[in-house]
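**Student:** compute the structure for the input listed below.
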Amino acid sequence: MQKIIITNSHLFLRFRFLVFLLLSLSLHNGLSAKFKLGIEHLQETDFEILRGLKVGLLTHPAGVNGKGESSVEILRASSTVNLVALFGPEHGIYGNEKAAVPVEDKIDQKTGLPVFSLYGKFRKPTAEMLSKIDCLVIDLQDVGVRCYTYISCMKYAMEACFEEGKKVVVLDRPNPLGGLKMAGPMIDEKCMSYVGAFPMPFVHGLTIGEIALWSKKESGILNISETARKRGELLIVPMKNWSRLMTWPKTGLEWVPTSPNIPTLDSVAGYPMTGLGAQMGKFKHGIGTPQPFRFLTFEGKSSLELKQALDALNLGGLSFQIKTLKSNSGKNIDGVYIVLNDWSNWNPTELAFHMMRLSAKWETPSPFTKAKESEITLFNKHVGSQAWWDHLKETGENCNIEEFISLWNSELEQFKDKISRFHLY
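**Tutor:** The predicted structure is shown next:
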């Protein structure tokens, strides 16, 4: 039975499980009201939902309030909160661990609290880890892309907490790409993994709180029993005065690097544009330069040749500039910088598939025909479409990208219709 209670100008919904929405009536006053993150909204309530609980916190360096204060320190400073443990995702709680490298458990030197790594021996919290807490608070900044592992980390943590009877509190944060952009293929079930843990498009248009709500409410998203899913307690503390039209700059927040290779908003936008396109073949996408995911080179091609080929694609919203950057080792690198100059006409993933086509054209043999099984598996885990792989391998430079984008756009419309009931904004 649905029960709606309005108390102190906040809306609380209970629909067989608790979702702590705290939607202040100021939300209806338009965007002139001050934007606030979930952590700031929680602060406004004096952390009342955490009172009397032993609290664990899953976070990273981007888990800060609008003043740049860490959620770790915010919770520690509150007399209401008993913070007893920290949990770290890929790259660790301080973001200084390399991608895809396991992280060990440790004692945090700053706080003296135990830090349990969820990107080491275990990716799902163990019963032993969770025995120390009553509630897990999750404050992770996502980038709006399916293969970015923080949403997978949240999913595994939710599964474990629901199975062990621990409350989950998700502090919502903006999708930096806004809430309208969706792009790329849906993921085949057989391709799902830690870099594709949700049945969603590559660019998904959701906030991390909305993904948590979807996971809780819809059967089959979490890999746990129906009993555990229905019994699990999820509380979402939403942002205030965020709308789906708001990209990151409109929030007024500084960007805090979410991982070593996403240091800027340029990299956030570049991640879905070039990440898949450099998965296999001779394209490099700027890792090791000041412009990761926005700076392209191709072994054996000059910057001019590369720019001419990219210009000929006539991709909406994009233009290309020849630049010379210094690598992290001090070496000059000539390449092509991707300029995003028309947000409304930009398809975030389109360039990546044209990069694949160019790789097939410029390399003999094509990297897609000589790929090892392990490389194919990794490629499909990220891209998510076995049909695209089969087509690319068979047709190479003659692949029909437009036909696949049309198909994927149709699937996106279906996903939009399905997912909209989980929108919080």
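**Student:** going forward, measure contacts and count neighbours with C-alpha atoms only.
**Tutor:** Fine.
**Student:** helix/strand/coil for the residue lying farthest from the centre of the chain?
**Tutor:** No residue in the chain has its C-alpha farther from the mean C-alpha position than residue 364, which lies at 34.9 Å (CA atoms, centre = their mean). Under the three-state scheme (DSSP: H, G, I helix; E, B strand; the rest coil), residue 364 adopts coil.
**Student:** in contact with it, which residues?
**Tutor:** For residue 364, the contact set (CA atoms under 8 Å, 6 or more residues apart in numbering) is empty.
**Student:** in a strand, residue 321, correct?
**Tutor:** Yes - under three-state DSSP, residue 321 falls within a strand.
**Student:** my read: it touches residue 338, true?
**Tutor:** Yes - at 6.7 Å, residue 321 counts as touching residue 338 under the criterion of CA atoms under 8 Å.
**Student:** give me the number of residues near residue 209?
**Tutor:** Using other CA atoms under 10 Å, residue 209 has 31 other residues around it.
**Student:** now the helix or strand containing it: buried residues?
**Tutor:** Here residue 209 sits within helix 208-217, counting by DSSP states H and E. Buried residues in helix 208-217, counted by 16 or more other CA atoms under 10 Å: 208-217.
**Student:** nearest to residue 311, of those residues?
**Tutor:** Taking CA to CA as the measure, residue 208 is the one of the buried residues of helix 208-217 closest to residue 311, at 35.2 Å.
**Student:** going along the chain, name the helices of the stretch 51-200 of the chain.
**Tutor:** Shown for the stretch 51-200 of the chain, the helices assigned by DSSP state H, counting those that start in this stretch span residues 71-77, 127-130, 150-164.
**Student:** against which helices or strands is the last one packed?
**Tutor:** In this case it means helix 150-164. Under the contact criterion of 3 or more CA pairs under 8 Å, 6 or more residues apart in numbering; DSSP states H and E, helix 150-164 touches helix 127-130, strand 167-171, helix 208-217, helix 226-231.
**Student:** ok, and what's touching the second one?
**Tutor:** Where contact means CA under 8 Å, 6+ apart, the residues beyond strand 167-171 that reach it are 37-39, 42, 134-140, 158, 161, 208-209, 212, 232-238.
**Student:** for the comparison step, fold the sequence that follows:
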Amino acid sequence: MQTRNSFTLFFLFIMSFPLYVCSQIVTGAEQMEQYLPLLKGKRIGMVVNHTSVVGMNQTHLLDTLLKRNVRIIKVFAPEHGFRGNADAGETVKDGKDSRTGVSIVSLYGNNKKPTAAQLKDIDVILFDIQDVGARFYTYISTMYYVMEACAENNKEMIVLDRPNPCDYVEGPILKPAYRSFVGMLPIPVLHGCTIGELAQMINGEGWIANKKNPCPLRVIPMTGWKHGEPYSLPIKPSPNLPNDQSIRLYASLCPFEATRVSVGRGTTFPFQVLGAPNKKYGDFTFTPRSLAGFDKNPMHKNVACYGEDLRNADAVNGFTLRYFLHFYRLSGEGAAFFSRARWFDLLLGTDSVRKAILRGDSEDTIRNSWQKELQTYKEIRKKYLLY
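**Tutor:** This next block holds a predicted model:
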């Protein structure tokens, strides 16, 4: 009887195995049969970082392509650098990759957009970076600038698609007056697109400067994922998003960076806690430190902060203002709570949210204020969905 039960369990496991294999996510970078022929005999520039990996061994795409004799001319590095270890806002310098000797050109700092000279010896740009679905996550701003440069210089661009781990469509639409590197596009805080879908939207809606000649674009889609399905990132996409909870909370906590409330930079749990050096904010305490791999110079460094621990918070989905409104009310500071008011407006893409908070509007009232524009965006988004 025990043998029969064991055999039955083994048989059921074997029968279910093909279904398991079929459900596995295969990223665009792993669909090499689709894009390697497009690279043959061409000079390639890569816009990649530490998330640009392939296979079970998580081998970097640069190393993978070099082994296949693809002619890589240079790498363009976004915020946080090619290896992903630079702090937010830290200068990323040009240089050479120590492992391969390939030239690295920074696309962060003064040079956010590839110049004609930097593209002169390039035929095709290959873009493969993991996004997290938030408008102010600057990898999509880098993609926008690269698309614009490709359009201006008639260079092909191939985007290798990856899942969106925070796949919601929520928040206010960015207004033109609040366009910046933390918000280049008229999209909501959570845009609900993969990076490939977003690239197609940028082209299709004529958002790049050269509207008559769009970016010569091709998206290599992934398989095994569709919208609404969860996705846990195998590699943290930037120094201060170390796990799924931080990614879930990122969009809702990022506006605090325009205040004196810490989001936990300088701890091993950034974007999972809130606090400031005042006991009125709560009983939970943490002390930001200079922490390699996270943040070397965090706000309130070496000062105890009091606030709230969100590491085990339930139902953290999408974008909410409830945490911000709660701390704003606890502060009792009114307009002074926005220590960097312009930065807050740039992150939200509008000044209407800050003004509504100052008026004392409820979260429901504020959310209702952007629903009409959000519905218009959702109709636009439908045209570009791949999954």
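**Student:** drop the TM-score for these two in here.
**Tutor:** Comparison of the two superposed chains (TM-score structural alignment, normalised by the length of structure 2) gives a TM-score of 0.85, and 356 aligned residues with a CA RMSD of 2.4 Å.
**Student:** thinking again about what came up before, tell me which of the helices and strands packed on helix 150-164 of structure 1 lies nearest to residue 52 of structure 1.
**Tutor:** Here strand 167-171 is closest among these (CA to CA), at 12.7 Å.
**Student:** farthest pair within the buried residues of helix 208-217 of structure 1?
**Tutor:** Across those, the longest distance by CA to CA is 14.4 Å; it joins 208 and 217.
**Student:** aligned partner of residue 112 of structure 2 in structure 1?
**Tutor:** Here residue 112 of structure 2 is matched to residue 123 in structure 1, going by TM-score structural alignment.
**Student:** I figured that match hits residue 153, correct?
**Tutor:** Yes - applying CA under 8 Å, one finds residue 123 of structure 1 in contact with residue 153, separated by 7.0 Å.
**Student:** who has more neighbours, these two?
**Tutor:** residue 153 (24 against 19).
**Student:** name the nearest residue to the more buried one, ignoring sequence neighbours.
**Tutor:** Sequence neighbours aside, residue 89 is the residue nearest to residue 153 of structure 1 in space, at 6.3 Å (criterion: CA to CA, 6 or more residues apart in numbering).
**Student:** same question, residue 175 of structure 1
**Tutor:** For residue 175 of structure 1, the closest residue by CA to CA, 6+ apart turns out to be residue 207, at 5.1 Å.
**Student:** what's the longest helix seen in structure 1 in contact with?
**Tutor:** Taking DSSP state H as the assignment, the helix of structure 1 that covers the most residues is helix 401-419. By CA under 8 Å, 6+ apart, the list of residues contacting helix 401-419 of structure 1 from outside reads 182-186, 200-201, 214, 350, 353-354, 388.
**Student:** just those now: which is nearest residue 111 of structure 1?
**Tutor:** Nearest to residue 111 of structure 1, judged by CA to CA, of these is residue 214 at 33.7 Å.
**Student:** run a quick neighbour tally on the counterpart of residue 289 of structure 1 in structure 2.
**Tutor:** Alignment note (TM-score structural alignment): residue 289 of structure 1 maps to residue 267 of structure 2. Residue 267 of structure 2 has 21 neighbouring residues, counting by other CA under 10 Å.
**Student:** try the one 10 residues further on
**Tutor:** Counted with other CA under 10 Å, the neighbours of residue 277 of structure 2 add up to 18.
**Student:** ok, and the closest non-adjacent residue to the equivalent of it over in structure 1?
**Tutor:** Alignment note (TM-score structural alignment): residue 277 of structure 2 maps to residue 299 of structure 1. Among residues not flanking residue 299 of structure 1 along the chain, residue 282 sits closest, at 5.7 Å (CA to CA, 6+ apart).
**Student:** ok, residues contacting stretch 101-118 of structure 1?
**Tutor:** Against stretch 101-118 of structure 1 from outside (CA under 8 Å, 6+ apart): 84-92, 97, 119-121, 123-125, 129, 153.
**Student:** typed the wrong thing, it's stretch 214-226 of structure 2
**Tutor:** For stretch 214-226 of structure 2, the external contacting residues (CA under 8 Å, 6+ apart) are 22-29, 31, 34-35, 147-148, 150-152, 154-163, 196, 200, 203, 206, 208, 386-387.
**Student:** mind listing the strands for structure 1?
**Tutor:** All strands of structure 1, identified by DSSP state E, fall at 3-7, 10-14, 18-19, 54-59, 82-88, 106-107, 114-117, 135-139, 167-171, 234-237, 283-284, 295-298, 318-326, 332-340.
**Student:** where does the fifth one end up in structure 2?
**Tutor:** Aligning strand 82-88 of structure 1 against structure 2 (TM-score structural alignment) gives residues 71-77.
**Student:** may I see the buried residues of that stretch?
**Tutor:** Neighbour counts over stretch 71-77 of structure 2 (16+ other CA under 10 Å) mark 72-77 as buried.
**Student:** again with stretch 33-49 of structure 2
**Tutor:** Under 16+ other CA under 10 Å, the buried positions of stretch 33-49 of structure 2 are 35, 39, 42-49.
**Student:** state the pair within those that is farthest apart.
**Tutor:** So, the buried residues of stretch 33-49 of structure 2 by CA to CA: farthest apart are 42 and 49, at 21.3 Å.
**Student:** which among the contacts of stretch 214-226 of structure 2 count as buried?
**Tutor:** For the contacts of stretch 214-226 of structure 2, buried by 16+ other CA under 10 Å: 25-29, 31, 35, 147-148, 150-152, 154-163, 196, 200, 203, 208.
**Student:** report the mean deviation for the helix holding residue 209 of structure 1 after fitting onto structure 2.
**Tutor:** In the superposition with structure 2, the average deviation recorded for helix 208-217 of structure 1 is 0.7 Å (mean CA distance after the TM-score superposition for structure 1).
**Student:** what span of structure 2 lines up against that helix?
**Tutor:** Going by TM-score structural alignment: helix 208-217 of structure 1 matches residues 195-204.
**Student:** quick one: that stretch to chain centroid distance?
**Tutor:** Centroid separation for stretch 195-204 of structure 2 versus its chain: 15 Å, with CA atoms, centre = their mean, to the nearest Å.
**Student:** hang on, the earlier thing: tell me which of the helices and strands packed on helix 150-164 of structure 1 lies nearest to residue 327 of structure 1.
**Tutor:** For these, proximity to residue 327 of structure 1 was assessed by CA to CA; helix 208-217 is nearest, at 33.2 Å.
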